[in-house]
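Chemist: missing the sequence, but the structure's below:
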């Protein structure tokens, strides 16, 4: 077992890439202030293991971190062949689910849900 790995990229703005992580109490304190949060909202298979963010927990993380903007990542890519026909919801929906949860739990955070391969420009 290894601890989750996330990191902050510092430049003219601070961007937090959460990696594969779960929600933890000291998240805001350990990460510090950020302008953008890239938050995982899904996984590669039909279920998430313990210690991972789903759309609701990622929205809670956005509320804790308080970035100006958040982008859901880590969903709809690595998926077992044929599972999109069996469980399309888990493959396609986590980004929009995150946006819905974030509107409720972190309304001050601007959420951008890009299509696969789409670039996101943040103000």
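Modeler: Perfect, I can see it now. It should be emphasised that the depicted structure is a prediction, and the values quoted were computed from it without experimental measurement. Residues are numbered from 1 along each chain as shown.

Chemist: hey, let's count contacts and neighbours off CA atoms from now on
Modeler: Noted.

Chemist: Need the contact partners of the helix or strand containing residue 37.
Modeler: Secondary structure assigned from DSSP states H and E places residue 37 in strand 36-40. Applying Cα atoms under 8 Å, 6 or more residues apart in numbering, the external contacts of strand 36-40 come out as 13-21, 52-54, 58, 62, 67-75.

Chemist: Apply 10 Å and report the result again.
Modeler: Under the criterion Cα atoms under 10 Å, 6 or more residues apart in numbering, residues 6, 8-9, 13-22, 52-55, 57-59, 61-62, 65-75, 94-95, 98, 109-111, 122 lie in contact with strand 36-40.

Chemist: Pasting the second one now:
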């Protein structure tokens, strides 16, 4: 969670915040977060993990997940399914010509890292407006 500004540098004004939503499935929405030691204990067992794999600027610090760190999160959380989020939607004007891979590639990179790190997790790479009904039942 951040204060709504879109600045490439500066102090973080609030801690990362994620949510666990319980219903037919137990779903973890990680928000803007990085890896943390107590991730599995604090989040608990989940059916679905919605993990951010990108950002809006050219640099993601340790307090954000990138595709590789999001795949590491899968090994800690052990969800049945995962969906990469927070990429490919907002990009500063002009950077697409300079660094297009950082805008377009994080979803595919996450799929590749997840297949190596957590092959037992079903990863759903969705396009804008697409949806999936992951398997539930912990």
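Modeler: Perfect, thanks for sending it. Computed from a predicted structure; not experimentally measured.

Chemist: so where in structure 2 does the strand holding residue 37 of structure 1 end up aligned?
Modeler: Here strand 36-40 of structure 1 aligns to structure 2 at residues 48-52, judged by TM-score structural alignment.

Chemist: post-alignment, the matching stretch versus structure 1, mean distance?
Modeler: With mean Cα distance after the TM-score superposition for structure 1, stretch 48-52 of structure 2 departs from structure 1 by a mean of 0.1 Å once superposed.

Chemist: Tell me which residue of structure 1 is furthest from the middle?
Modeler: residue 82 (24.4 Å; Cα atoms, centre = their mean).

Chemist: Which residue in structure 2 aligns with it?
Modeler: Using TM-score structural alignment, the partner of residue 82 of structure 1 in structure 2 is residue 94.

Chemist: Residue 41 of structure 1 and residue 73 touch, don't they?
Modeler: Yes. The criterion here is Cα atoms under 10 Å, and residue 41 of structure 1 meets it with residue 73 at 6.1 Å.

Chemist: Between these two, which contacts overlap?
Modeler: Common contact partners of residue 41 of structure 1 and residue 73 (Cα under 10 Å, 6+ apart): 94-95, 98.

Chemist: Test my guess that residue 54 of structure 1 contacts residue 42.
Modeler: Yes. Using Cα under 10 Å, residue 54 of structure 1 makes contact with residue 42 at a distance of 5.4 Å.

Chemist: ok, and the closest non-adjacent residue to residue 54 of structure 1?
Modeler: Leaving aside its sequence neighbours, residue 54 of structure 1 sits nearest to residue 41 (Cα to Cα, 6 or more residues apart in numbering; 4.4 Å).
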